[in-house]
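Trainee: Just a sequence and a predicted model for now, questions to come.
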Amino acid sequence: MVRTPLTQAERERGERLGRFLREARGGRSMADVAARAGISAETLRKIETGRAPTPAFFTVAALAGVLGLSMDDLVVRSVLVAA
């Protein structure tokens, strides 16, 4: 199955999400946050760097829970707010 290429807006939204999650992680290690969210550190790295601009909803929800963020925070700060 061939995946439809992402638009520029989708790529930018993924980069904003990644920046916001990285900032929210603060001084906590990537490995610790990823393990608590039930994902690999590599998956978190890809999300934070924008290389995985469209992570699964449940992955984002798990990260939000670990980082003490609401889904509203994520929507407003990373999806709607332009960089």
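Mentor: Cool, got the structure. Numbering: from 1, shown residues only.
Trainee: hey, let's count contacts and neighbours off CA atoms from now on
Mentor: Noted.
Trainee: If we go by neighbour counts, what in the longest helix along the chain is buried?
Mentor: Ordering each helix of the chain by length in residues (DSSP state H) puts helix 8-25 first. Under the neighbour-count criterion of 16 or more other C-alpha atoms under 10 Å, helix 8-25 has 11-22, 24-25 buried.
Trainee: Quick one: the helices in this structure, in order.
Mentor: Using DSSP H, helices in the chain cover 8-25, 30-37, 41-49, 57-67, 71-74.
Trainee: so Ala62 sits right up against Val33, yeah?
Mentor: No - taking contacts as C-alpha atoms under 8 Å, Ala62 lies outside contact range of Val33: 9.8 Å.
Trainee: for comparison:
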Amino acid sequence: MVRLPLTPEEIERGRRLGALLREARGDRSILDVALRAQVSPETLRKIETGRIATPAFPTIAAVSDELGISLDTLWHAVNTAPADTVTGPARAS
């Protein structure tokens, strides 16, 4: 099976997803969250940095559950927010 290249929109959604999960993780370590969600710490790191732009649904379900984020909230935030609003609005200089 040949995997098609990701579109720019898919890549951007992956970045928003990663930023949102990183923000929700707060001070908790990647290791702690990953182990509790039963996913690889390396996988979680790649998701948070946007290197895995389209992670598997069970992985995101497990991580979001561990972080206390509903899948509805996560979907809405990732699919409707411009990239700069995930971590907060830009401040005027």
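Mentor: Sure, I can see it. Since the model is a prediction, treat every value here as computed from it, not as a measurement.
Trainee: so how far is Leu20 of the second structure from the nearest residue to Arg15 of the second structure once chain neighbours are set aside?
Mentor: Distance criterion C-alpha to C-alpha, 6 or more residues apart in numbering; nearest residue to Arg15 of the second structure, sequence neighbours excluded, is Gly50 at 4.6 Å. Distance of Gly50 of the second structure to Leu20 of the second structure, computed by C-alpha to C-alpha, to the nearest Å: 11 Å.
Trainee: which one in the second structure is aligned with Val33 of the first structure?
Mentor: Here Val33 of the first structure is matched to Val33 in the second structure, going by TM-score structural alignment.
Trainee: Quick one: neighbours of its match, just the number.
Mentor: Other residues lying near Val33 of the second structure total 20 when counted by other C-alpha atoms under 10 Å.
Trainee: again, but for Asp65 of the second structure
Mentor: Residues near Asp65 of the second structure, counting by other C-alpha under 10 Å: 14.
Trainee: And for the one 3 residues further on?
Mentor: The local packing of Gly68 of the second structure (other C-alpha under 10 Å) involves 11 other residues.
Trainee: The counterpart of Gly65 of the first structure in the second structure: what's its closest spatial neighbour, skipping adjacent residues?
Mentor: Using TM-score structural alignment, the partner of Gly65 of the first structure in the second structure is Asp65. Residue nearest to Asp65 of the second structure in three dimensions, not counting chain neighbours: Ala37, with 7.7 Å by C-alpha to C-alpha, 6+ apart.
Trainee: related to what we said a few turns ago, which residues touch the residue nearest to Arg15 of the second structure?
Mentor: Ile11, Gly14, Arg15, Arg16, Leu17, Gly18 (C-alpha atoms under 8 Å, 6 or more residues apart in numbering).
Trainee: Tabulate the residues you listed in TSV, adding columns for distance to Leu44 of the second structure.
Mentor: Shown next, in TSV, are these (distance: C-alpha to C-alpha, whole Å):
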residue	distance to Leu44 of the second structure
Ile11	16
Gly14	12
Arg15	13
Arg16	14
Leu17	11
Gly18	9
